[in-house]
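# structure of the sequence below:
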Amino acid sequence: MASLRLTFMVVTTIVIACMHFPTTLAVTSYVVGGAKGWSMPPKPNHYEAWTEGKKFIKGDRFYWVFKEGKHNVGEVSSKEAYDTCNTTAIIPPLIEKVDGSFLFLYEAKIYYFICTIHCSKGMKIAIDIKES
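Presented below is the predicted three-dimensional model:
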């Protein structure tokens, strides 16, 4: 009987792991903005153009690469705050230095990020995360 329970537990564990396996393999890492990173955009819709054609899914990793002291990045609480560059709507923490960290975005929703210094010059990005 103990052997049957152990076998059941092992099979159940394997089934659960396999259910999550395809999603795990599909997770991707991105440097926000591509080769230019998080910098002054060459055109106003640079970051919007960077997201075009990409399918972001739950668990993807996003790296913000920027010059410390020149830029920062913070998530804002709404599309309205994003559209108006409302720096008082930042959801802590505000990332002010690059230390090799990244963000996993786990919830299927649209995330809004801005540079509080240069948002009005186009340094903002909306990242639409899908289930899979």
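# going forward, measure contacts between C-alpha atoms and count neighbours the same way
Will do.
# Glu107 against Asp128, yeah?
No - using Cα atoms under 8 Å, Glu107 is not in contact with Asp128, being 9.8 Å away.
# the two: who's more crowded?
Asp128 (18 against 14; other Cα atoms under 10 Å).
# OK, contacts around that one?
Residues in contact with Asp128 (Cα atoms under 8 Å, 6 or more residues apart in numbering) are 56, 108-111.
# spatially nearest residue to Trp64 (excluding sequence neighbours)?
Spatial nearest neighbour of Trp64, chain neighbours left out: Val32 (5.5 Å); criterion: Cα to Cα, 6 or more residues apart in numbering.
# pretty sure the one you found is touching Asp60, no?
No - here Val32 does not reach Asp60: they are 11.7 Å apart, not a contact under Cα under 8 Å.
# for this structure, what's the longest helix?
The helix spanning the most residues in the chain, taking DSSP state H as the definition, is helix 2-26.
# over to Ser39. Which of the three states is it?
Here Ser39 is coil, with the state taken from DSSP: H, G, I helix; E, B strand; the rest coil.
# now do stretch 5-24: distance to the chain's middle.
Chain-centre distance of stretch 5-24: 28 Å, with Cα atoms, centre = their mean, to the nearest Å.
# one more, so I can put them side by side:
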Amino acid sequence: MATTHIIIVAILALSISVSAKEFIVGDDAGWDVGPDYQDWAEGKEFVVGDTLVFKYPVGDHNVFKVNGTAFKACMKPPPSEALTTGNDVITLATPGKKWYICGVGMHCAYGEQKLAITVQPNNLAPAPSFTFPIGVSAKEFIVGDDAGWDVGPDYQDWAEGKEFVVGDTLVFKYPVGDHNVFKVNGTAFKACMKPPPSEALTTGNDVITLATPGKKWYICGVGMHCAYGEQKLAITVQPNNLAPAPSFTFPIGGAISSPSPMPAPMPAVWYPARKIAAIKN
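Next up is the predicted model:
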């Protein structure tokens, strides 16, 4: 009986979920010594796809993701694993227990600067997704490089010669409150027409994943920064045309396997009756 196989190409999926929530850890108090973060987390439902944002003055604190043992003992990992931007955004990608501590001085041990949460699976209907083959080397572009996102730089000059591909990310860095980022269309870009304030990105470290090919437009909506300060960026995103990823074969209802060719039938051999009798003897 023939076996039906499904060929599954290994992919990375970038899912867009409209239900994801952003939690500012500690709310107005931010990430600091003193607040009771378990009390802050009490009653909140954290779901896969949500984000935690740890806000603090750069240099005063940091964030380490640890396991349960390190959480209890306030054991900090190597310094290279610390998040230190002052606006650290962590996406809750998997369900289960998650633990975070501050690794500065004795902030965890004596200041109780630590947070433990439980992340629930996302049981909503699956969101639309964009898929990228394994082997995609996604790039991160800091808009404006060292100048960041500000009035003055020529962002079209900055973008000149760069290749933006589906799966890459743009990072807009600026002092919180000084600027913001709006994604707009071509008409709004030319006229510096800003969308409703609720659509603004305002974290000071805004990360935008380029999920689809085509023209993309971004402006600052603060004051006249776009109109007179030329704080605007237009780019063209190319499709990702890398070679398809290797594929694996999964029998329906079975384990991973590679289809094996059926052995060729043995050729029929005819023996006369006297020959058969001689063989038997």
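# thinking again about what came up before, now the contacts of Asp128 of the first structure: which count as buried?
Burial by neighbour count, judged by 16 or more other Cα atoms under 10 Å, picks out 56, 111 from those.
# which two among the contacts of Asp128 of the first structure are spaced furthest apart?
Using Cα to Cα, the two most remote members of those are Phe56 and Tyr111, lying 11.1 Å apart.
# what touches both of those two?
Taking Cα under 8 Å, 6+ apart as the contact rule, Phe56 of the first structure and Tyr111 both touch 127-129.
# what sits up against the longest helix of the first structure?
For helix 2-26 of the first structure, contacts defined as Cα under 8 Å, 6+ apart pick out Ser132.
# which part of the second structure matches the helix or strand that that helix is followed by?
For helix 2-26 of the first structure, the following helix or strand on the C-terminal side (DSSP states H and E) is strand 29-31. Alignment of strand 29-31 of the first structure against the second structure: residues 140-142, by TM-score structural alignment.
# ok, which stretches of the first structure are helices?
Counting by DSSP H, residue ranges of the helices within the first structure are 2-26, 46-51, 79-84.
# buried ones in the second one, by neighbour count?
Within helix 46-51 of the first structure, the residues that qualify as buried are 46-47, 51, counting by 16+ other Cα under 10 Å.
# now stretch 72-88 of the first structure
Neighbour-count burial for stretch 72-88 of the first structure [16+ other Cα under 10 Å]: 72-77, 81-82, 85-87.
# residue in the first structure matching Pro213 of the second structure?
That one, Pro213 of the second structure, aligns with Ala108 by TM-score structural alignment.
# oops, could you answer that again for Leu233 of the second structure instead?
Applying TM-score structural alignment, one finds that Leu233 of the second structure aligns to Ile125 in the first structure.
# any idea how far its match is from Phe21 of the first structure?
Computed as Cα to Cα, to the nearest Å, the Ile125 of the first structure to Phe21 of the first structure distance reads 29 Å.
# more neighbours: these two, which one.
Shown here are Ile125 of the first structure and Phe21; by other Cα under 10 Å, Ile125 has more neighbours (25 against 11).
# neighbours around Lys36 of the first structure, how many?
Count around Lys36 of the first structure with other Cα under 10 Å applied: 13.
# who's in contact with it?
Applying Cα under 8 Å, 6+ apart, we find Lys36 of the first structure in contact with no residue.
# and for Ser29 of the first structure?
60-63.
# assess the claim that the match of Leu233 of the second structure and Glu48 are in contact.
Yes - between Ile125 of the first structure and Glu48 there is a contact under Cα under 8 Å: 6.4 Å.
# distance check, Leu210 of the second structure against Trp217 of the second structure.
From Leu210 of the second structure to Trp217 of the second structure the distance is 11 Å (Cα to Cα).
# Lys275 of the second structure now?
87 Å.
# before we move on, what about Gly68 of the second structure?
Per Cα to Cα, Gly68 of the second structure is found 43 Å from Trp217 of the second structure.
# look at those two and report which has more neighbours.
Under the neighbour definition other Cα under 10 Å, Gly68 of the second structure and Trp217 were set side by side, and Trp217 has more, 18 against 13.
# for Ala73 of the second structure, see how far away the closest residue to that one other than its chain neighbours is.
Closest residue in space to Trp217 of the second structure, ignoring its immediate chain neighbours: Ala234 at 4.5 Å, by Cα to Cα, 6+ apart. Using Cα to Cα, Ala234 of the second structure is found at 49 Å from Ala73 of the second structure.
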